[in-house]
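Visitor: Predicted model, plus sequence, below.
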Amino acid sequence: MNWEAIKAIYLFEMMRMKRTLLQSVISPVITTSLYFIVFGTAIGSRINEVGGVSYGAFITPGLIMLTLLSQCISNGAIGIYFPKFTGTVYEILSAPVSMVEIVIGYVGAAASKGLIIGLIILATAAFFVDLRIEHPFLMLLFMVLTAITFSMFGFIIGIWADNFEQLNLVPMLVVPPLTFLGGSFYSIDMLPPFWAAVSHLNPVLYLVSGFRWSFYEISDVNPLISLGMIAVFLTIGFCLLQWIFRTGYRLRK
């Protein structure tokens, strides 16, 4: 394993976060704080409790997951797209660096950025709601696995994208609706039976539900099923990356 190559890629990508601090960190924290103010205060004043916890506390895991998914996918996609855009990706591909080492460097950096922002938002939430975390280890496990998995999917999107419109398609137009409809702001028990059944087709439901269970031991699906779904997503992402590097899909022209 070429650890120096992994370190070089990782540190280069992490420096991007430092250079774009306003966009990378401050912007998502302010946006999430506004969610707490609008949803937690305005709607929370009309909904006393959900599953035995205050509405503001109930939506906290969903807001963290929304930010984590968006940031990991965006960072993973941008990390590999710009080398493609500038042509420096060919230098990486011709270097004595394996596919695994390239993925660890880029995906590791994207996941680290997402985790940093997720933890900042978790700390910020404590100023707005009374938080309790029943299973801190499980909470961190969910965050780490989700960050790695969706940074990997972001990396795949960055390879697939041919322009900035395609690059922003999934994090801007796909992830937010799936997260909003995945039980982030409500329990699917509140839905009619048909729509509750349809909600189980939304993969984000399993992420939000399992993550919420680590906080309050309340969930819409079994947390073991949630972990299993993350493992499935992780396996799919890795298999897709293997195929991309083996075939050179959109990497070699």
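Guide: The structure has been received and is ready for your questions. Numbers count the residues shown, from 1 in each chain.

Visitor: make it CA atoms for all contacts and neighbour counts henceforth
Guide: Noted.

Visitor: where do the helices sit along the stretch 1-150 of the chain?
Guide: Using DSSP state H, counting those that start in this stretch, the helices found in the stretch 1-150 of the chain span residues 3-19, 21, 27-35, 55-86, 89-94, 99-125, 136-160.

Visitor: Kindly reformat these as CSV containing distance to Leu169.
Guide: Output for the helices of the stretch 1-150 of the chain, formatted as CSV (distance: least, CA to CA, whole Å):
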stretch, distance to Leu169
helix 3-19, 21
helix 21, 23
helix 27-35, 18
helix 55-86, 10
helix 89-94, 22
helix 99-125, 18
helix 136-160, 9
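
Visitor: which stretch among the ones you listed comes nearest His200?
Guide: Nearest of the helices of the stretch 1-150 of the chain to His200, taken as CA to CA: helix 55-86 at 15.9 Å.

Visitor: between that closest one and helix 99-125, how big is the angle?
Guide: 150 degrees (axes from the mean of the first three to the mean of the last three CA atoms, to 10 degrees).

Visitor: Nearest spatial neighbour of the residue nearest the centre of the chain, chain-adjacent residues omitted?
Guide: Residue closest to the average C-alpha location in the chain (CA atoms, centre = their mean): Leu69, at 2.0 Å. Spatial nearest neighbour of Leu69, excluding adjacent residues (CA to CA, 6 or more residues apart in numbering): Phe150 at 6.4 Å.

Visitor: what about versus this one:
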Amino acid sequence: MNWTAIAAIYRFEMARFFRTMMQSFLSPVLSTSLYFVVFGTAIGSRIQEVEGVSYGAFIVPGLIMLSVVMLAISNASFGIYFPKFLGTIYELLSAPVNFIEIVIGYVGAAATKSLFVGIVILITATFFVDIRIEHPFAMAAFLILSCLSFSLLGFIIGIWASNFEQMSLVPQLVVTPLIFLGGTFYSISMLPPVWQTITLFNPVVYLISGFRWSFYGLADVPIVYSLLAILAFTGLCLGIIGWIFKTGWRIRS
């Protein structure tokens, strides 16, 4: 394993993050504050509690996942797309670096950035509501796995995209609706039975449900299903990336 190459890619990507540290720090704080004002206050005045948890506290895990997922995808996709756009990816491909090291460098940096933002949002939420974390190790595991898996998805999108518009196509038209319909601001038990069944086909439900369970012990689906879902998604993304580098699909074009 060429750790020097991994460290070089990682440091390069993290340097871009630190150059915009103020923006990276303030943006999630302001966004989270606005969500609490709009949803926590407006809707929270009508829905006092959800399964024994105040509504403001109930939506915290969903808000963290919303920001973490979107940032992981955008950071990873931009990180690998920009070398394609500039043509510098050929220098990377011709260097004595295998695809595993390339993925670790880019995905590791994107996951680190999104993990940092997730922690910032969690700290920000404590100023608005009382939060308890019943299963801290499970919470950390779900948060890290989410950062990694969606950074892998972003890496795939960055390779697939042929322009900047395509990079935002999947996050905006597919991922964002799935997150909002995946129980971010409500429990699926609040839905009619038919819609509860339909919602179970949304993979994001398992992610948010497992993450919320780590906070309050509440889950819309069994925690084992949530863990298996995130592990299966991570394995699927790794398999796709392996195939991409094996065939050279969209990399050399």
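Guide: Sure, I can see it. Computed from a predicted structure; not experimentally measured.

Visitor: ok so, going back, deepest-packed of the helices of the stretch 1-150 of the first structure, please.
Guide: Mean neighbour count (mean count of other CA atoms under 10 Å) peaks for helix 55-86 among those, with a mean of 25.

Visitor: Can you give me every residue that contacts the nearest residue to Leu115 of the second structure once chain neighbours are set aside?
Guide: Closest residue to Leu115 of the second structure apart from its sequence neighbours, by CA to CA, 6+ apart: Cys147 at 6.3 Å. The contact partners of Cys147 of the second structure, taken as CA atoms under 8 Å, 6 or more residues apart in numbering, are Val68, Val69, Ala72, Ala110, Ala111, Thr112, Ser114, Leu115.

Visitor: Using TSV, lay out these together with distance to Tyr216 of the second structure.
Guide: TSV is the format used below for those (distance: CA to CA, whole Å):
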residue	distance to Tyr216 of the second structure
Val68	20
Val69	21
Ala72	25
Ala110	28
Ala111	25
Thr112	25
Ser114	23
Leu115	21
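
Visitor: Name the nearest of these relative to Pro192 of the second structure.
Guide: Comparing those against Pro192 of the second structure with CA to CA places Val69 closest, at 27.4 Å.

Visitor: Looks like the closest one contacts Ser146 (just checking).
Guide: Yes. Val69 of the second structure is in contact with Ser146 according to CA atoms under 8 Å; the separation is 7.0 Å.

Visitor: Under the alignment, what does the residue nearest to Leu115 of the second structure map to in the first structure?
Guide: Under the alignment by TM-score structural alignment, Cys147 of the second structure pairs with Ala147 in the first structure.

Visitor: picking up where we left off before, for the residue nearest to the centre of the first structure, list the residues it contacts.
Guide: By CA under 8 Å, 6+ apart, the contact set of Leu69 of the first structure is Gly114, Thr146, Ala147, Phe150, Pro171, Val175.

Visitor: Verify the contact between the fifth one and Gly76 for me.
Guide: No. No contact is recorded between Pro171 of the first structure and Gly76 when judged using CA under 8 Å, the distance being 10.6 Å.

Visitor: Tell me which residues are up against the helix or strand encompassing Leu178 of the second structure.
Guide: In this structure, Leu178 of the second structure sits in helix 176-180 according to DSSP states H and E. Contact partners of helix 176-180 of the second structure, identified using CA under 8 Å, 6+ apart, comprise Leu66, Met70, Asn202, Pro203, Val204, Val205.

Visitor: Which position in the second structure pairs with Leu69 of the first structure?
Guide: By TM-score structural alignment, Leu69 of the first structure lines up with Val69.

Visitor: how about the residue nearest to Ile102 of the second structure when sequence neighbours are not counted, what does it touch?
Guide: Spatial nearest neighbour of Ile102 of the second structure, excluding adjacent residues (CA to CA, 6+ apart): Ile6 at 6.7 Å. By CA under 8 Å, 6+ apart, Ile6 of the second structure lies in contact with Glu101, Ile102, Ile104, Gly105.

Visitor: Any figure for the gap between the closest residue to the first one other than its chain neighbours and Ile244 of the second structure?
Guide: Leaving aside its chain neighbours, Glu101 of the second structure sits nearest to Ile6 (5.6 Å; criterion: CA to CA, 6+ apart). Shown here: Ile6 of the second structure relative to Ile244 of the second structure, a distance of 19 Å by CA to CA, to the nearest Å.

Visitor: same thing with Val107 of the second structure?
Guide: Applying CA to CA, the value for Val107 of the second structure to Ile244 of the second structure is 15 Å.

Visitor: With Ser94 of the second structure instead?
Guide: 16 Å.

Visitor: Between the contacts of helix 176-180 of the second structure, which sits nearest Ile159 of the second structure?
Guide: Ile159 of the second structure lies nearest to Met70 out of these, by CA to CA, at 17.0 Å.

Visitor: Contacts only, for that closest one.
Guide: Met70 of the second structure is in contact with Pro171, Val175, Thr176, counting by CA under 8 Å, 6+ apart.

Visitor: From these, list the buried ones, please.
Guide: Pro171, Val175 (16 or more other CA atoms under 10 Å).

Visitor: quick one: what's aligned to Phe82 of the second structure in the first structure?
Guide: So Phe82 of the second structure corresponds to Phe82, using TM-score structural alignment.

Visitor: Count the neighbours of Leu236 of the second structure for me.
Guide: By other CA atoms under 10 Å, the residues close to Leu236 of the second structure number 15.

Visitor: once aligned to the first structure, how far is the helix or strand harbouring it on average?
Guide: Secondary structure assignment for Leu236 of the second structure, by DSSP H and E: helix 223-247. Aligned to the first structure and superposed, helix 223-247 of the second structure gives a mean residue distance of 0.5 Å (mean CA distance after the TM-score superposition for the first structure).

Visitor: by contact count, what packs against that helix?
Guide: Packing partners of helix 223-247 of the second structure (3 or more CA pairs under 8 Å, 6 or more residues apart in numbering; DSSP states H and E): helix 136-160, helix 203-216.
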